[in-house]
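**Student:** only geometry, no sequence info:
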C-alpha cells in the first residue's frame, strides 16, 4: 500500500496504515475471533478474496497481525493480532460509543457487564492514574520544548 498522507500528524500517519477500505473491519473480525481466511471473508460480505488477501499481507507487514501456517496441503493460515493490533480495540470501542450516540440506526453499544449500563470514554493520566477532565493535543516538539524549560 502506498502512503497517502505526507502530513506530520498521528491521525494521518495511522490512516496510512489502517485507513484503506476494509482494513479496520478485517482487524475487527480477527479481534472477534475470526482467525481463518474463509471465516473473515464470510463475516465481511462483499469483500473480494484478492483484496482480503492483499490487506492481510499488508497488516502482517505493518506488524498488526501475525500469520501461522496450520495446514500444508492446501496451505492454510491462521491470523492473530499482535500487541499493536490488539491496541486497536480501544479505537473500535470508541467508534461503537460514537455510533450509539450519533447514528440513527445503532447496531451495538458498549456496556458495563456488571450493571448493563452504557459506558463512556475516559482519559487517564499515565503517571498518576487519575481521570483527566480535559486534554490538550500538542506537537511532540512542543513537548520536548516544555521539558527543556523545566
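**Tutor:** That came through fine. Please read all numbers here as calculations on a predicted model, not as lab measurements. Numbers count the residues shown, from 1 in each chain.
**Student:** only C-alpha atoms for contact and neighbour calcs from this point on.
**Tutor:** Will do.
**Student:** And the helices in the protein?
**Tutor:** Along the chain, counting by DSSP state H, helices occupy 10-18, 23-31, 37-43, 49-61, 83-86, 89-102, 140-149.
**Student:** Kindly compare burial across those helices and name the winner.
**Tutor:** Of the helices of the chain, the one with the most neighbours on average (mean count of other Cα atoms under 10 Å) is helix 23-31, at a mean of 20.
**Student:** Return the distance of that one from the chain's centre.
**Tutor:** Put simply, helix 23-31 sits 8 Å off its chain's centre (Cα atoms, centre = their mean, to the nearest Å).
**Student:** Mind giving me the packing neighbours of it?
**Tutor:** Other elements packing on helix 23-31 under the criterion 3 or more Cα pairs under 8 Å, 6 or more residues apart in numbering; DSSP states H and E are helix 37-43, helix 49-61, strand 76-81, helix 89-102.
**Student:** for comparison:
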C-alpha cells in the first residue's frame, strides 16, 4: 500500500499519485514512446518486475495511463498516456531544467528544435497577455476567496 499524505495541499495530493519511487520515470518512458512492459523495463535498469507491474496498475487506476491488449496469447499490453498523463510533460521539463541548473552532471538539456539553443521557463497570464515574473506570482487558496 502506498504511503499517503493527509494534507490539504496540491503538492502533497499530487505526490500521493506520482510521488512513489519509479512512477515518474515510468510515465516519462511512456511519454517518450516506450509502450510495452518490456520496453519500459529494459530502459529502467534496476526496477524489479513486480514493482513495475504494480506501478503500471496504480498509474492506470489513477487515470494517468491506459492499457490496451495487443496480443492475446500470451497476453501483452501496450501503455499510452491519457490526457491527464500528458499534462505531466511540463513537470518533466521543469525537472530537466532544474537538473541543468543544479546537477553536477547534466544528462539532458531542453533546447529549441529550430536553433538548438537552450530554452527558459516562463509564466504567462492569459488575462493580461503578459509574461509574469516569479515574484509577482502568489498561491491562492480557492477556499479563502
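**Tutor:** Arrived safely, thanks for sending. Just so we're clear, the structure is a prediction, and the values are computed from it rather than from any experiment.
**Student:** Switch the helices of structure 1 over to TSV; also include distance to residue 118 of structure 1.
**Tutor:** Shown next, in TSV, are these (distance: least, Cα to Cα, whole Å):
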stretch	distance to residue 118 of structure 1
helix 10-18	27
helix 23-31	21
helix 37-43	26
helix 49-61	31
helix 83-86	22
helix 89-102	9
helix 140-149	34
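**Student:** wait, which of the helices and strands packed on helix 23-31 of structure 1 is closest to residue 20 of structure 1?
**Tutor:** Proximity to residue 20 of structure 1 (Cα to Cα) singles out helix 49-61 among the helices and strands packed on helix 23-31 of structure 1, at 8.7 Å.
**Student:** Against residue 99 of structure 2, how distant is the most centrally placed residue in structure 2?
**Tutor:** Computing the C-alpha centroid of structure 2 and ranking residues by Cα atoms, centre = their mean puts residue 88 first, at 4.2 Å. Separation of residue 88 of structure 2 from residue 99 of structure 2 (Cα to Cα, to the nearest Å): 17 Å.
**Student:** before we move on, what about residue 130 of structure 2?
**Tutor:** Counting by Cα to Cα, the gap from residue 130 of structure 2 to residue 99 of structure 2 is 27 Å.
**Student:** count of neighbours near residue 64 of structure 2?
**Tutor:** 21 (other Cα atoms under 10 Å).
**Student:** give the contact list for it.
**Tutor:** Residue 64 of structure 2 makes contact with 81, 82, 83, 84, 85, 86 under the criterion Cα atoms under 8 Å, 6 or more residues apart in numbering.
**Student:** okay but the first one is in contact with residue 31, surely?
**Tutor:** By that I understand residue 81 of structure 2. Yes - with contact defined as Cα atoms under 8 Å, residue 81 of structure 2 reaches residue 31; the gap is 6.8 Å.
**Student:** Having no further points to raise, I will conclude here.
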